[in-house]
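Student: Okay, here's the prediction I keep looking at, along with the sequence it came from:
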Amino acid sequence: MSRTPSISYYVAMPGGELPLNDEVARTLLPMERSGRERPAEASVTFGGYFQSLGKMLSDNHFALPLAGVRHQLGEDAQADQVREWRVVAEKHGAFYHPARVEAVTDRGTALIAANVALSDSGIAAASREFEVLDSLGRGFSRSFTPAAYGKGRAPCLLSQGGVVEAEAFFCQWYEGYCEFHLSCNPASQAQEIVVWDNAHGHFFMKPCQAAALYEKAAAILAYYYDPGDFRQIFPWHHAAGDFVVKALQDDLDVRLITVRQYQGMLEAEGDTDPETRLEAALYFLVNLTMHMRLDRIDGVGDLAWADGASVYPTLRGAFQGFALRGLDAGQDPEFAAALLGICREMPREYWEELCFQLVAASSPQSPDRPFLLTRGGEHAQALVEAFFKSRKDPFFVDKGAVLL
């Protein structure tokens, strides 16, 4: 006879996981980082949140999370093989309240992310992101973004009565991967990258680790860039924690956990001519390298700008991503090498103009815009120096992106 596995609920705290009790159940969910409250969502308690999420999990004999269990532990996995479901509320952002769902079985534990949206804007964002993740998962032979498992919807009770509709999309959870940000290292009094490792303690990266992080993040974005129709993953932002890193014994691994949009920054009509393809690729590189340097201090403070040393590993990673995509897609195998040759010959003034045009075209309401407008000249010089350095050092491997 089949049995219904139990679902236990916890809230992630700095000192560990706090089990759900009556007091926690009555506690209101934290709002987004800016503190701006939204009327309905501001009245959701942890009790209402977990009750809604529990219903989405258990509907149709746990069909939604079971898709993740089968993806991670084997297609023959069945719901009655799960001894326990553990749900941990992890963080609270502008659109989602993500939870980590653990399916405990005899063959291992599957880890699933449940990105719960409680506002109209959050639900719209969740629907878009699920579709993008699902499309990327089906359209590429390799994956550097979470596998998409499905969407659910359920009513969520409010603390003062009434309900709000909750929607969640379920996807792969990257265990052991941590958020990172630019921060001031008290030991060196210098701006460095701090990794928020809650399991083993926060730590500042060494320069070689920071270079590898920028290189791998750039390679991921370039791998998904389509030189034919200009589709790319954007927007993304380090301040939002879109990339995560996992420190390994002698290396590190990087993943992109949030994909809000996948479309072209320039419009492509039919077969694009070489000049338009070149222009689009140059804008992509400028946008990628500028935003790779952009963050907020500790994720929430003032806007921060990584030093120029980050540009070279960013470009190195970008060209490795280009090369790998060309091999996997069987298209434009010479795209990366041809583009690199052109970039090496471009003068500083041209790069500066591209930087200015790109930032000037962004939304006037963007807080990043005035910050970036004052840094175009310095960034253009960093690009020129990085491409000059690439003449001496191997910039990418012809047979693929070894760093991925």
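Tutor: Yes, it's here. Residues are numbered from 1 along each chain as shown.

Student: going forward, measure contacts between C-alpha atoms and count neighbours the same way
Tutor: Will do.

Student: So for stretch 6-24, first residue to last residue, what's the gap.
Tutor: 19 Å (CA to CA, to the nearest Å).

Student: gap between that stretch and the chain center?
Tutor: Mean-position distance between stretch 6-24 and its chain equals 26 Å (CA atoms, centre = their mean, to the nearest Å).

Student: What of stretch 324-334?
Tutor: Once both centres are worked out by CA atoms, centre = their mean, stretch 324-334 turns out to sit 24 Å from its chain's centre.

Student: Start and end of it, how far apart?
Tutor: End-to-end distance (CA to CA), stretch 324-334: 11 Å.

Student: Same check on stretch 190-206?
Tutor: 12 Å.

Student: gap between it and the chain center?
Tutor: That offset, for stretch 190-206, works out to 18 Å (CA atoms, centre = their mean).

Student: contacting residues around it?
Tutor: Stretch 190-206 has contacts (CA atoms under 8 Å, 6 or more residues apart in numbering) with 14, 178-185, 210, 245, 298, 306.

Student: Then stretch 265-274?
Tutor: Counting by CA under 8 Å, 6+ apart, 228, 229, 230, 231, 232, 280 sit against stretch 265-274.

Student: Give the PyMOL command for selecting the buried subset of those residues.
Tutor: The PyMOL selection below is limited to those of the contacts of stretch 265-274 classed as buried (16 or more other CA atoms under 10 Å):
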select buried, resi 228+229+230+231+232+280
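
Student: hold the first one in mind and look at this next one:
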Amino acid sequence: MQRSFPVHLLVSTPSGPIPLTPERARISLPQGPEAQGALIHYGPFLQAVARFLSQDSYAPLLHSLSRQLDRPIAREDIENVELISEKHGVLYHVVHLRVHIKSERVSLVLNVAVKPEQQAFLESECSLLEMLHQHFGLPYLPRPLFKGEALYTGDDGSELTLKIFMAEWFEGFHEFHLSMEPQQEQPVIKVWGLEEGDTVLRTDQALALYQHASAILTAYLDPASFRQIYPWHHAAGDFILKQTPNGIQLRLVTARDYRALISLGADPEEKWVALVHFFFNLTLRMRMDRLDGTGKRAWAPPESLSGVLSGFLESWSEKARLDPSLPPAEDVLHLLRRFTPREWISLGEVVLEDGMVETDELDFLSYHMAEHVSALMDALDKQRP
């Protein structure tokens, strides 16, 4: 007879996870002010996720752990499991899975989709993440480990089919956003620490953040088709950050789509246009956020562009090293320096139309365009080849 292990159900709070009590089990999961549809309650929700893990003698759990650790994991190896209802976004309800295996603790994530449009996105995201991992072999996106369904049964007898995919959880990484601090004229980057408390990044750390984020997005750029991970949003918390003694690390929590923003013809020169288009859109989007994630639109200081430029050139240099047919980073920098302010602004009008995600972005980015072009040209002049 196989040994059973305890499964603890918990709910995340600013002070840390707390146990799911009968009283808390009856509380509805957050849905947002414009949400429609049946209410989901914490108790039946976490119980449905627990049943999902335990089906077929815990096959989803054991399969995912074995893939994540790259070695076989048996049921007898597991000491206990914690399921923590963590976040509730537009697309998914997020559950943090912590598994204690002897002297080791492994963290995974379960993204749970309820509505048909959310479930369609889940299927698409799983396929896209698998493709990006196979094609690029980079560690910056979560790796899907298992996909399946669970039956939610409400206290009133109602039933819903939940779609779930399990992936690696980026342990120790936190969301960050631009924030206004007292006596600061420009926004700073505040890293959310939950029970550890929030921290504000130093200027050098903020530059490293923009450098790493830009390098990651450029690394996933396909230089043949110019497909890219897009859209992405700082305001949505797509990038997360971990502070270590050796500096900061960044990860990208999702890939909503992978597409080219402009069509390429047969002329090889058009790839130069596509590359400059990608670069300029990157510089704009890197500076845009919402204050504390949900407030009014915010604009990062011009100093951030030196980090953006360094990260872009760093990743492009690596692409050119692996593919000698690509222009070296020095040639790309030389081209970018040749643009005049008027040419940048003209390009910006095209980039804003091609890259628009939310309609109010146009007015916001257009308002900042002249300052952005000036700051970008200054960063290009100061950048070392």
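Tutor: Alright, I've got the coordinates. Just so you know, these numbers come straight off a predicted model, no measurement behind them.

Student: Could I get the TM-score for this pair?
Tutor: The TM-score (TM-score structural alignment, normalised by the length of the second structure) is 0.94; 385 aligned residues with a CA RMSD of 1.9 Å.

Student: picking up where we left off before, out of the contacts of stretch 265-274 of the first structure, which is nearest to residue 329 of the first structure?
Tutor: residue 228 (11.5 Å; CA to CA).

Student: pretty sure that closest one is touching residue 277, no?
Tutor: Yes: contact status for residue 228 of the first structure versus residue 277: in contact at 6.9 Å, counting by CA atoms under 8 Å.

Student: neighbours of the equivalent of residue 54 of the second structure over in the first structure, just the number please.
Tutor: Taking TM-score structural alignment, the alignment pairs residue 54 of the second structure with residue 58 from the first structure. Using other CA atoms under 10 Å, the number of residues around residue 58 of the first structure comes to 18.

Student: Kindly report the same for the one 4 residues further on.
Tutor: By other CA under 10 Å, 19 other residues sit near residue 62 of the first structure.

Student: By how much does the helix or strand that it is a member of deviate from the second structure on average?
Tutor: Per DSSP states H and E, residue 62 of the first structure falls inside helix 46-73. In this overlay with the second structure, the average offset of helix 46-73 of the first structure from its partner residues is 2.1 Å by mean CA distance after the TM-score superposition for the first structure.

Student: so the next helix or strand after that helix matches what in the second structure?
Tutor: Using DSSP H and E, the helix or strand that follows helix 46-73 of the first structure in sequence is strand 82-89. Using TM-score structural alignment, strand 82-89 of the first structure lines up with residues 78-85 of the second structure.

Student: so how far does the matching stretch sit from its counterpart in the first structure?
Tutor: Looks like 1.1 Å for stretch 78-85 of the second structure (mean CA distance after the TM-score superposition for the first structure).

Student: from the chain's centre, how far out does that stretch sit?
Tutor: Distance, centroid of stretch 78-85 of the second structure to centroid of chain: 24 Å (CA atoms, centre = their mean).

Student: who touches it?
Tutor: By CA under 8 Å, 6+ apart, stretch 78-85 of the second structure touches 5-12, 17, 42, 46, 50, 93-102.

Student: Endpoints of stretch 356-375 of the first structure, how far apart?
Tutor: Length of stretch 356-375 of the first structure, first residue to last, CA to CA: 9 Å.

Student: Going by neighbour count, list what's buried in it.
Tutor: In stretch 356-375 of the first structure, counting by 16+ other CA under 10 Å, buried: 356, 358, 359, 368, 369, 372.

Student: Just flag the most distant two among those.
Tutor: 356 and 368 (13.0 Å).

Student: about what we covered before: which of the contacts of stretch 78-85 of the second structure fall in strands?
Tutor: 7-11, 93-101 (DSSP state E).

Student: quick one: which two of those are the most distant?
Tutor: 93 and 101 (25.4 Å).

Student: ok so, going back, next, give me the two most distant ones among the contacts of stretch 190-206 of the first structure.
Tutor: 14 and 306 (27.6 Å).

Student: More neighbours: which of these two?
Tutor: Each of residue 14 of the first structure and residue 306 has its neighbours counted (other CA under 10 Å); residue 306 has more, 17 against 8.

Student: how much space between that one and residue 360 of the first structure?
Tutor: With CA to CA as the criterion, residue 306 of the first structure and residue 360 of the first structure are 21 Å apart.

Student: Give me the common contacts of residue 228 and residue 277 of the first structure.
Tutor: With CA under 8 Å, 6+ apart, residue 228 of the first structure and residue 277 have no common neighbours.

Student: Who's the closest spatial neighbour of residue 328 of the second structure, skipping the chain neighbours?
Tutor: Among residues not flanking residue 328 of the second structure along the chain, residue 320 sits closest, at 5.6 Å (CA to CA, 6 or more residues apart in numbering).

Student: Sorry, slip of the keys, the one I care about is residue 63 of the first structure.
Tutor: residue 57 (7.5 Å).

Student: ok, now which ones touch the one you found?
Tutor: Per CA under 8 Å, 6+ apart, neighbours of residue 57 of the first structure: 63, 64, 65.

Student: rerun that using 10 Å as the cut-off
Tutor: Residue 57 of the first structure makes contacts with 7, 51, 63-66, 85, 87, 101, 114, 152-153, 168, 170, as judged by CA atoms under 10 Å, 6 or more residues apart in numbering.

Student: Quick check: the gap between it and residue 112 of the first structure.
Tutor: 11 Å.

Student: ok, residue 179 of the second structure - contacts?
Tutor: 186-191, 200, 289-293, 295, 298, 300.

Student: quick one: what's aligned to it in the first structure?
Tutor: Match for residue 179 of the second structure (TM-score structural alignment): residue 183.

Student: swap in residue 223 of the second structure?
Tutor: So residue 223 of the second structure corresponds to residue 227, using TM-score structural alignment.

Student: my read is that match is in a helix, agree?
Tutor: No: applying DSSP: H, G, I helix; E, B strand; the rest coil, one finds residue 227 of the first structure to be coil, outside a helix.

Student: Against residue 234 of the first structure, how distant is it?
Tutor: Relative to residue 234 of the first structure, and taking CA to CA, residue 227 of the first structure is found at 15 Å.

Student: between these two, who's got more neighbours?
Tutor: residue 227 (24 against 17).

Student: residues touching that one, list them.
Tutor: Counted by CA under 10 Å, 6+ apart, residue 227 of the first structure has contacts 264, 272, 276-278, 280-281, 284, 322, 325-326, 331-332, 335-336.

Student: Leaving out sequence neighbours, find the closest residue to residue 77 of the second structure.
Tutor: residue 101 (5.7 Å).
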